[in-house]
Structure formats: C-alpha cells, structure tokens
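K.L.:
sequence unavailable; structure follows:
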C-alpha cells in the first residue's frame, strides 16, 4: 500500500499545530489564574498530538514491515513539528504548575496578613 507522503505530512502538521496552539492557550489560561481551563487545553493538546502520532505510526509500521519509502523533506518537517509540539505540551504542563504554585503562595501571603 503506497503512502501519500504529502497527505500524511499535512495531517501530522495540522494535528501538531493544533496541539501546540492548545498548549500555548493552556499557558495563557494559567497566566490568568484559570487553572481548570489550562488543564482542559492540555487535554485537547494531548488529543491532537495523539492524532498526529497515530498518522505518523502508519509510516513507521510500513517501514517495520519492509516497505521502503523515498525520503521526503515535507515528512521530515512534519516530524519536526510533531516533536516540537510534544515538547511544548511538556513545557506547558510545567508552566501551569509553576503559575499555580506562585498563585497559591501569593494567596497564602495575602490571607496571612
């Protein structure tokens, strides 16, 4: 079964872009002390990145089964977008936790006065 690398690549890029956008939305929500909204955005980011990973896995499975594919710069770009989106989600989670910690500490100081 031949793979349409252009179609697969754009699917990965689309899902990865959505994941990255959701991760940044999560950071923005956390910065505004909207932590429930931030975690909802992270959940959406994970759904999008999982969709990208599933599309990517199709190519990997074919390679594992011995199907040889020609090198595609577009596919390499898609992989790069997917990997940076995964990192962005990881960093977004850390930012949410840091903003929450700062918020909690500031509220404790205010309440203790």
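P.N.:
Received the coordinates, thanks. This structure is a prediction, so every number in the text was calculated from the model and none was measured.
K.L.:
switch to C-alpha atoms for all contacts and neighbour counts from now on
P.N.:
Will do.
K.L.:
the helices in the chain, which residues?
P.N.:
Using DSSP state H, the helices found in the chain span residues 5-31, 35-64, 73-111.
K.L.:
confirm for me that residue 56 is in contact with residue 10.
P.N.:
No. With contact defined as C-alpha atoms under 8 Å, residue 56 does not count as touching residue 10 (10.9 Å).
K.L.:
which one's more surrounded, those two?
P.N.:
Higher neighbour count among residue 56 and residue 10: residue 56, with 19 against 16, using other C-alpha atoms under 10 Å.
K.L.:
so what's the closest residue in space to that one that isn't next to it in sequence up against?
P.N.:
Spatially, and ignoring its direct neighbours in sequence, residue 56 is nearest to residue 12 (6.9 Å; C-alpha to C-alpha, 6 or more residues apart in numbering). Counting by C-alpha atoms under 8 Å, 6 or more residues apart in numbering, residue 12 makes contact with 51-53, 55-56, 78-79, 81-82.
K.L.:
try this one side by side with the last:
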C-alpha cells in the first residue's frame, strides 16, 4: 500500500481515505472476533495485524494533518473530517478492547 501524501489529495479525498482505511480495519477487527469464536487463533492474529496496517495508513495521514497545523497551516474542520476522525478513533478504541478481551476470553476457557 503506497503512502498517502496530503499535498496530492483534496480535503475530501483525505477524509474518504481515512474513512476507507478505518472501515477496513473495523471490519477486520470484527472478523477477528468471529474467527476467535470459531477457534481460529492463528487467523485472529493475522486479521488483527491486517487491521493494524489499515490503521497505520490512517495514522500517517492524521499525523501529517497535525504537523501541518503545528507549522501554522490552519485546517478547515468540516463535518466530513469530523466523521473521518470519529471513525478512526472509534476503530482504535475497538482494536484496543478486542486485544484486551481475547486473552481474558482465553483465560475463561481455561
């Protein structure tokens, strides 16, 4: 997956890329839970690693936005951008919860 460069994208494209990769990660995280229920631990770890790659793409773009703002370039806060950021943050939370819950579930299976 090639790295996204902000200067090559419109504001809408940046937002849609964030939503796309966050959505892909969310789907993979939920799939990891389904695989866990089916006892496919190796695939669970693969799926979570794939989700991490998607989230890494979003994080890179988000970090570029933060750097630009820190350098004095003000960002317009559109509803679309807020939606994209909400997707990103809720998916990050979901990922952390799943990574904490799976070992707990494993302990309960004993």
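P.N.:
On my side now, so go ahead. These figures come from a predicted structure and were not determined experimentally.
K.L.:
count the residues that sit near the equivalent of residue 100 of structure 2 over in structure 1.
P.N.:
When structure 1 is aligned by TM-score structural alignment, residue 100 of structure 2 is paired with residue 94. Residues lying near residue 94 of structure 1 (other C-alpha under 10 Å) number 13.
K.L.:
kindly report the same for residue 105 of structure 1.
P.N.:
12.
K.L.:
show me what residue 65 of structure 2 lines up with in structure 1.
P.N.:
Match for residue 65 of structure 2 (TM-score structural alignment): residue 59.
K.L.:
what about that match, how many residues nearby?
P.N.:
20.
K.L.:
ok, now how distant is it from residue 82 of structure 1?
P.N.:
According to C-alpha to C-alpha, to the nearest Å, residue 59 of structure 1 and residue 82 of structure 1 sit 14 Å apart.
K.L.:
swap in residue 76 of structure 1?
P.N.:
For residue 76 of structure 1 relative to residue 82 of structure 1 (C-alpha to C-alpha), the value is 10 Å.
K.L.:
higher neighbour count, those two?
P.N.:
Higher neighbour count among residue 76 of structure 1 and residue 82: residue 82, with 25 against 12, using other C-alpha under 10 Å.
K.L.:
that one matches what in structure 2?
P.N.:
So, by TM-score structural alignment, residue 82 of structure 1 is matched to residue 88.
K.L.:
please name the nearest non-neighbouring residue to that match.
P.N.:
In space, residue 88 of structure 2 is closest to residue 22, 5.3 Å off (C-alpha to C-alpha, 6+ apart).
K.L.:
ok, now how distant is whatever residue of structure 1 lines up with that neighbour from residue 52 of structure 1?
P.N.:
Superposed on structure 1 with TM-score structural alignment, residue 22 of structure 2 falls opposite residue 16. Computed as C-alpha to C-alpha, the residue 16 of structure 1 to residue 52 of structure 1 distance reads 6 Å.
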